[in-house]
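Participant: following is a predicted model, sequence given first.
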Amino acid sequence: MNNSKPVIAHLIYRFDIGGLERVMVNCINAMQNEGYQHIVIALTEVSDFAKHLNDSVKVYQLDKKSGKDLKSHWRLLKLLRKIKPDLLHTYNLATIEYHPISRLAGVKAHIHAEHGRDNSDPQGLNKKHNLLRQLISPFVDYFVPVSTDLHQWLDVTVGVSNKKNVLIRNGINIDEFHHLRNHQEDNEHQVRFIHVARLDPVKNQVGLLKAFAILVQRKKLTVNDIYLTVVGDGNEMQALIVLAEGLGISSLIEFTGARSNIAELLSNSDVFVLSSIAEGIPMTVLEAMASSLPVISTNVGGLAELVTDDETGYLVEKQNAEALSSAMEKYINNSKLIKLHGRSARSYIFKHFSEQKMVSEYLRLYQELLGKS
């Protein structure tokens, strides 16, 4: 690639809508005037979500087959030799094995980011996966976890050297959500809950629907009192629709599928609720808090870094539908808490999880590594 600017290659498994991808896109777009050229390489495929990148960013896909596909290493080697990036930035377990090939291609600087544990290993205890991380560690200059939980896990469980283990929390552009209003200002009776995530067992939407049904039945609530919007797509969609019907709550729930207007949906909601079994630092929670929504979440991953009980929302035990239901009931019983906790949530994100801070910390790593090379 003939370019006087240093080239950063971002390698992800699939370039599709998701929290990790949104962080990557936002970060790249925010850096467009910082003297770097960015490219994105998807191991498998690229969706229309790539259109969110600024026009100067080239995107490639390697069409990796499911399972082991050793030829994908060869295809990446040829691509890297062609575009000659100065730094490879990989994301999550599926991409870490490609650092040796990148070294072979002549790429001198290497960063691997951990945005959350693998869905099949939510606690990060898989010995083979952690052995892979240990074996690849000599080829990586810095590991970047996005939460204190992941930072400690890389240190204690995986065994990544503290010198290589650099915490950079996900950040959000607060200004994009500054104009949002709260639904309660227009309707002081109905409390609208919203959940935004891919429909996947690790997000435990089954538990969310059961908790919602417990609340509806216990309080004898109707659509005039409560509503739940489930935003996202995935293999669990049809099963969740059937479950809602079986629980007798389908008239109180909307399944929107994947949506691009998340900010608008948040502006028409009151409380964000997350039922995950495992998480990192979810962008959806940052966006909800920036939109002045309190958050009810299971106490997993980095959520304790975001949610403070009875201040910005409530944390509950994972896979405990009764506890999740009880937390939701607090806002039904006292709607004044919605605005109070929502204001605290926005203030907390402004102070601790700004996009500007995240971008500056990545830039510092890039500058340090490219200075060496």
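Facilitator: Noted; the coordinates are in hand.
Participant: drop to CA atoms for contacts and neighbour counts, all remaining ones
Facilitator: OK.
Participant: Ile83: how many residues sit nearby?
Facilitator: 14 (other C-alpha atoms under 10 Å).
Participant: would you map the helices across the stretch 201-350 of the chain?
Facilitator: For the stretch 201-350 of the chain, the helices defined by DSSP state H, counting those that start in this stretch cover 205-219, 237-247, 262-267, 283-290, 321-333, 336-352.
Participant: for these, which one sits closest to Ser276?
Facilitator: Ser276 lies closest to helix 205-219 among the helices of the stretch 201-350 of the chain, at 7.7 Å (C-alpha to C-alpha).
Participant: what about the closest one, distance to the chain center?
Facilitator: In terms of C-alpha atoms, centre = their mean, to the nearest Å, the centre of helix 205-219 is found 25 Å from the chain centre.
Participant: let's bring in a second one:
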Amino acid sequence: MKQVAVVCNYKLNPSRIGGMDRFFVAYDRKCKAQGCVVKWFFSGGKRFSFYKDLDIEICPDFSVENCFLNFQRKEKREFDFIVTHFVELCTSFFREVKNNGQPYIISVDHNPRPLNGFPIKKRLKNKLKGRLNSKYIDRFVGVSNYTRDQILNDYGHGLRSKTEVIYNGIDTGVYKKRTEENFGKFIVASHLRPSKGIQDLIHAVAILPTEFKNMIEIDIFGEGPMEQELKEVVKNSNLMEHFNFKGSSPDLPDLFQHYSYMLQPTYMECFSLSILESLASNVPVITTPVGGNTEVIVAGQNGFIFEAGNVLELSKMIEEILAKKKTISKPVHKVVEENYYLDKMVGDHAALLNL
């Protein structure tokens, strides 16, 4: 039986069961059906019932990379495959792993890049890391065409032959579809950090004409280091009746249907699961052209695109939607059901183990 270790810089959270949680569980089931034994390593959080069938190590006191290396040294267990998610690429970690039993290493890149690219020092460092350590990774996987291109730009175009795209996918069956317009109700589903641009959204609402401002209500689902600051901005802008901070919720598959649009004013993205979740719920998306967003969002068909950081453009777009000058009249869920579904994602990743 093939021995597989999956190393994830990802924290388990029972109050947030999202697309990646469903992928991990489905991937574990698929691998076992293919005759594999799977060991999971997560960077933090705690095990809960959703993960009851997985063999898990939680690594709260070390980086997940060091946790895995310590496990190998202590248990003397050799793996045929090492798969990483959300782990930095081309570090010395991969050299250490490769030198312990010669496993086949697959590294999946979910990590977004800055809007204007890395500074020159970081770019040079990445090139050096690619030259030194990329040979220890057997297969690079980007979650979008954008991500694949960034892997090649960061670590060297010589990696093209062993780099491929496997799009993220979601379990479309768990998302209840919007059947009513729910006009004026918007949802944000996001980690609350500066790169997600929620501060821009608040400022965009603040400058709306009063008649349109009075029409809008925005529920923000998520947690993060910027939460208190965002609440202060809302309070100082006299927008408390228009913004509701809901925290993390495992019930988003049932909740998306109650909104007219999802707002995602992000500066950084690889391939957004939140976009797929919103579309699967038949809720169009207002977002920026960063990362792989434009690989799924077609302006005027299943959402609208504005320039990242452009508060005036975002405000004008919201105003035109509220004035019904911009509308999405056709269902928007088909693109996810036909192209970005969980079974396809799981099957494509599991196929990498069939060497």
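Facilitator: On my side now, so go ahead. Please read these numbers as outputs of a predicted model, since none were measured by experiment.
Participant: thinking again about what came up before, got a markdown table for the helices of the stretch 201-350 of structure 1, with distance to Trp153 of structure 1 and mean neighbour count too?
Facilitator: What follows is those, written out as a markdown table (distance: least, C-alpha to C-alpha, whole Å; neighbours: other C-alpha atoms under 10 Å):
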| stretch | distance to Trp153 of structure 1 | mean neighbour count |
| --- | --- | --- |
| helix 205-219 | 26 | 20 |
| helix 237-247 | 32 | 15 |
| helix 262-267 | 31 | 18 |
| helix 283-290 | 20 | 26 |
| helix 321-333 | 26 | 19 |
| helix 336-352 | 21 | 19 |
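Participant: which one, of these, ends up nearest to Leu80 of structure 1?
Facilitator: Of all the helices of the stretch 201-350 of structure 1, helix 283-290 comes closest under C-alpha to C-alpha, at 29.9 Å.
Participant: what's the mean distance for the closest one versus structure 2?
Facilitator: Superposed on structure 2, helix 283-290 of structure 1 shows a mean distance of 0.6 Å to its aligned residues (mean C-alpha distance after the TM-score superposition for structure 1).
Participant: count of residues packed around the counterpart of Gly117 of structure 2 in structure 1?
Facilitator: The equivalent of Gly117 of structure 2 in structure 1 is Gln123 (alignment by TM-score structural alignment). Number of residues near Gln123 of structure 1 (other C-alpha under 10 Å) recorded here: 16.
Participant: again, but for Gly302 of structure 1
Facilitator: 21.
Participant: leaving out the residues flanking it, which one is nearest to the equivalent of it over in structure 2?
Facilitator: Matched by TM-score structural alignment, Gly302 of structure 1 corresponds to Gly292 in structure 2. Distance criterion C-alpha to C-alpha, 6 or more residues apart in numbering; nearest residue to Gly292 of structure 2, sequence neighbours excluded, is Phe271 at 4.9 Å.
Participant: what sits against the equivalent of that neighbour over in structure 1?
Facilitator: Alignment note (TM-score structural alignment): Phe271 of structure 2 maps to Ile281 of structure 1. By C-alpha atoms under 8 Å, 6 or more residues apart in numbering, the contact set of Ile281 of structure 1 is His115, Gly116, Val146, Ser147, Arg169, Asn170, Gly301, Gly302, Leu303.
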